[in-house]
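**Q** I need the structure of the sequence given here:
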Amino acid sequence: MNLKKVSIIVPCYNQAQYLSEALQSVLDQTYTDWECIIVNDGSPDDTEKVAKRWCKQDLRFNYLYQENGGLSSARNFGIAQAKGDFILPLDADDKIGPNYVSLAVNSFQEDSFLKVVYCKAEKFGNEIGLWELPSFSLHDLSRKNLIFCSAFFRKEDWILVGGYDTNMIFGWEDWELWIAILKNGGNVKCLEEVGFYYRIKSNSMLRTINSDNEIAILNYLSIKHADFYVKYYGSFKSMENQLREVKRENEVNLKSEKFVIDVFCKKFFGFTIFGKYK
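**A** Alright, predicted model coming up:
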């Protein structure tokens, strides 16, 4: 079997204190045909010092520097230099399990239609335990992100969609990439083994997306991938008709004294007056 090189891209900005843990998890991989590109995104801390130490330890580690451009820009910069057929982004404060790369490459070899491979995941740091991820479907992907950032994809697909969108400055840039790669077809596989470890910190980006930024992200996704959203939700007119029908049904229900009393009793007392509680 002709196995392929994997490029692991590790952007780093003010994460030097965690970087060695991430790189050690790369070095521990049972699959050996990899390169790891560490991208210093203009970080003011000791990122360069730590990264160069690892580059001396193993020639498969490579170090790049760019002026601060944000996470999407740093990932794109690293991937552009990558020699691998398959790409794995890894944030500098996270870790991967020793079999993750091997299992992912085998999966790509077995299924030529496979576009994204991810795995079971665990949280560590300020919160520990299995990260309960929902099952994947394109319809559910239209509603929320279902795949964490450290999933495998082909470099050719990254090129095809134009890479990570640097307009996604508030986060969820990985969600946008999965939509771009998958909306026109292709298989997705979740490995049964825990292969990704996500560090929970008090200032994690996913925890700092405020409501205004969330609205901006969703509006941007709706415009950029209008074809994807229309496919699953219909046109704005069909959505308006659906909302009008729901409103009509609610108005009819609220006019029913029986309905109002039943809802009140079920919510506050756990039983209904006129019907059997379910």
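
**Q** all contacts plus neighbour counts: C-alpha atoms, from now on.
**A** OK.

**Q** Longest helix in the protein, please.
**A** Criterion DSSP state H: the longest helix present in the chain is helix 236-254.

**Q** What residues sit buried inside that one?
**A** Within helix 236-254, no residue counts as buried by 16 or more other C-alpha atoms under 10 Å.

**Q** what's the neighbour count on G185?
**A** A count of nearby residues for G185, using other C-alpha atoms under 10 Å, gives 11.

**Q** Give me the three-state assignment for K123.
**A** Following DSSP: H, G, I helix; E, B strand; the rest coil, the label given to K123 is strand.

**Q** Here is a second sequence; please produce its structure as well for comparison:
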Amino acid sequence: MKVSIVIPTYNEQEYLPNLLESIQRQDYKDVEVIIADANSTDNTKKIAEEYNCIIVDGGLPGVGRNKGAEKATGEVLLFLDADSVLTDNYLKCAIDEFTQHNLGIAITQIVPLEKGFINELSHEFANYFTKQISKRKPHGAGCYGILTYKSLHEKVGGFDEKIDFGEDTDYIERIAQISRFKVLDTPRLLISTRRLEEEGLKTLALKYTKSTAKQLAGNKVTLDDINYTFGHEKEKLKRNPRILYSLCGEGLGHAIRSAIVIEYLIQNNYDVIVFASDRAYQYLCTKFNNIHEINGFNTVYENNSVKNKKTFTYNMRDVPSDLQRNMSKMYKLAREFKPDVVVSDFEFYANLLSHILNIPLISLDNMHVITDARYKVSSKYMKDRIFAEAVVHAFIQKAKKTLIYSYFYPPLKDVKDTQYIKPLVREEIKKLKPTQKDYILVYQTSDSNEKLIELLKKNSDIEFRIYGFHEDKREDNLLFRAFTEEILYKDLKDARCVIANGGFSFITEALELKKPVLSIPVNKQFEQILNAIYIDRLGYGEHHDMITQNILDNFLKNVDTYHENIKENYKTVPNSEILEVIKDTIDNVI
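**A** Okay, here's the model as predicted:
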């Protein structure tokens, strides 16, 4: 049974290739694809030609579908939107169910292309809603995968071209009067959430609820009734500034400070779309709606050391697929969202995207002190420094402005477009009133430092509360804690001092609460090494490449001195002052 797939298009170059690729991947091969194009001004027609599609003149969806159906030679017609994608084996499953149930007209349930709790929940609700409504009355539900026979299409005279909205429901109702209708159970269509992203879940839901209610009552609905436009061509003349914000997903430091920035921007009427990977994505999803997952780079640690070769090999293995997947998703959403500026907290793909789309880039991280400041370190770290500088240069190029979070301030190479800002610290920590009890807090960004644990066990007269090993247990004087913010805050508030790697965020939180730091940075991780060097230089604690009993004893002997140094010299400011600088920078770039 030959299937003619009819796709109305207007400027669909960003979406059409994915749909046509998904059609080519189908096991069901007796297919022709007809593109009914409404005078696209982009590369839509060229793409259709490259995929050997039949091209006819189109118009508004009803017109385009009818013209495509006229050209069709298949027994079955499948009407698709250009921003949909067929799931694996979609055609076979759809035709099998269609014929087994002796149907004359059917539509398909949907799955969002973009992951996320809100997207998935809203689409599952849409499926449920469509199936429930269909029990009372056949309904189009936005025309997702309408399947029918060409003979029935011709019998009812096709789509009513005089209807500018709801022509799909009208079409389904008329065919359902002379045949059987069903919402298919098995096949699913992947669909773009561009309407959802642009208009918001609440607005879009209200529009479709209003239209459905009118249609169920037997009334016709027009575009003007629900303020709907095809092609998304009506850009609001007055709109909020739009920011594409992307961040590194390794660890939680980038995510925690980014959450503060994102919340502030939203409160100040900026529209923000966010891309993140790994733990950052998981963290931000619990706080905001418009978060999109991408794949990121990860560091390989062994025995408290960065393994550069293994890190390179591990990440290069996935780069080709990650590059295609990430850039495809980010590019499509960015073209729809139309950001005024890209903000990157050390995230590689946003940097690429800003240059591809010619959107100004702001770098907002703590990493650029490595490349953008003048400082001296021991020659034994030179190899690590060179490697780190290469990574930073590779991740971010030609930022319009660079803001560097830092608690130390070596001279900048470029004071015109680069400036330091104070670290952002969670308000929950700023509100704490620190005390000094007898235990020591140990915070590790890697769980590979077994030698440290062995040393701490030998100091049985001291209690150590340890984070970073992802478990809750006690071993004599060692109390291991799995990460929870509330308990970590309390332990940090009352600790005498801290033993940590060189992670920026934790060090700044410790300094906020006036806690001396014994920093043992991860070997070969130059960013941590530099953070630790300045802890030592500023008199806020000590930096060592490894920990020994003598080092621990000496640190504890000088803890009170370090504590006084922090109290006297480490100046904190309200987050609002830092956020105002970020906001002003964004406004100036826009």
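
**Q** circling back: which SSE is immediately downstream of the longest helix of structure 1?
**A** Per DSSP states H and E, the first helix or strand lying C-terminal to helix 236-254 of structure 1 is helix 257-269.

**Q** what's the matching range in structure 2 for the longest helix of structure 1?
**A** Counting by TM-score structural alignment, helix 236-254 of structure 1 falls onto no part of structure 2.

**Q** now for that helix, which elements pack on it?
**A** helix 257-269 (3 or more C-alpha pairs under 8 Å, 6 or more residues apart in numbering; DSSP states H and E).

**Q** Can you name every helix or strand that the helix it packs on contacts?
**A** Under the contact definition 3+ C-alpha pairs under 8 Å, 6+ apart, helix 257-269 of structure 1 sits against helix 236-254.

**Q** which one in structure 2 is aligned with R75 of structure 1?
**A** Taking TM-score structural alignment, the alignment pairs R75 of structure 1 with R65 from structure 2.

**Q** And that match, how far from I110 of structure 2?
**A** Separation of R65 of structure 2 from I110 of structure 2 (C-alpha to C-alpha, to the nearest Å): 20 Å.

**Q** neighbour-wise, which of those two wins?
**A** Neighbour comparison, R65 of structure 2 and I110: the larger count goes to R65, with 28 against 21 (by other C-alpha under 10 Å).

**Q** who's in contact with the more buried one?
**A** Shown in contact with R65 of structure 2 (C-alpha atoms under 8 Å, 6 or more residues apart in numbering): V6, I7, P8, A36, G58, F79, F159.

**Q** Point me to the helix or strand that includes the aligned partner of S4 of structure 2 in structure 1.
**A** With TM-score structural alignment as the criterion, the equivalent of S4 of structure 2 in structure 1 is S7. Assigned by DSSP H and E, S7 of structure 1 belongs to strand 6-12.

**Q** how much does that strand stray from structure 2?
**A** Compared with structure 2 after the fit, strand 6-12 of structure 1 shows a mean deviation of 0.7 Å (mean C-alpha distance after the TM-score superposition for structure 1).

**Q** List the buried residues of that strand.
**A** Buried-residue list, strand 6-12 of structure 1, by 16+ other C-alpha under 10 Å: V6, S7, I8, I9, V10, P11, C12.

**Q** tell me what that strand is packed against?
**A** Strand 6-12 of structure 1 packs on strand 34-41, helix 71-81, strand 86-89, going by 3+ C-alpha pairs under 8 Å, 6+ apart.

**Q** helix or strand for the closest residue to I370 of structure 2 other than its chain neighbours, which one?
**A** Among residues not flanking I370 of structure 2 along the chain, E389 sits closest, at 6.3 Å (C-alpha to C-alpha, 6 or more residues apart in numbering). Using DSSP H and E, E389 of structure 2 maps to helix 382-395.

**Q** Where does that helix end up in structure 1?
**A** So helix 382-395 of structure 2 is aligned with nothing, judged by TM-score structural alignment.

**Q** elements contacting that helix?
**A** Packing contacts for helix 382-395 of structure 2, counted by 3+ C-alpha pairs under 8 Å, 6+ apart, involve helix 348-356, helix 369-372, helix 526-537.

**Q** now the shortest one: which residue numbers in structure 1?
**A** Helix 369-372 of structure 2 corresponds to no residue of structure 1 when matched by TM-score structural alignment.

**Q** related to what we said a few turns ago, after the helix holding E389 of structure 2, next one along is what?
**A** Counting by DSSP H and E, what follows helix 382-395 of structure 2 is strand 401-405.

**Q** Tell me the helices and strands packed up against that next one.
**A** Where contact means 3+ C-alpha pairs under 8 Å, 6+ apart, strand 401-405 of structure 2 is packed against strand 361-365, strand 418-421, helix 575-589.

**Q** residues making contact with the longest strand along structure 1?
**A** Scanning structure 1 for the longest strand, with DSSP state E as the assignment, gives strand 187-200. Contact partners of strand 187-200 of structure 1, identified using C-alpha under 8 Å, 6+ apart, comprise 93-100, 103-104, 113-127, 136, 150.

**Q** Now do the helix or strand encompassing Y118 of structure 1: distance to the chain's middle.
**A** In this assignment (DSSP H and E), Y118 of structure 1 forms part of strand 114-125. Chain-centre distance of strand 114-125 of structure 1: 9 Å, with C-alpha atoms, centre = their mean, to the nearest Å.

**Q** now swap in stretch 164-178 of structure 1 and tell me
**A** Put simply, stretch 164-178 of structure 1 sits 9 Å off its chain's centre (C-alpha atoms, centre = their mean).

**Q** Identify the single longest helix in structure 2, thanks.
**A** When structure 2 is parsed with DSSP H, its longest helix is helix 308-337.

**Q** residue range for that helix in structure 1?
**A** Per TM-score structural alignment, helix 308-337 of structure 2 has no counterpart in structure 1.

**Q** Just list what that helix packs against, helices and strands only.
**A** In terms of contacts (3+ C-alpha pairs under 8 Å, 6+ apart), helix 308-337 of structure 2 is packed against helix 194-199, helix 348-356.

**Q** other SSEs contacting the longest one?
**A** Going back to what we said before, that points to helix 348-356 of structure 2. On a contact count with 3+ C-alpha pairs under 8 Å, 6+ apart, helix 348-356 of structure 2 meets helix 308-337, strand 341-345, helix 382-395.
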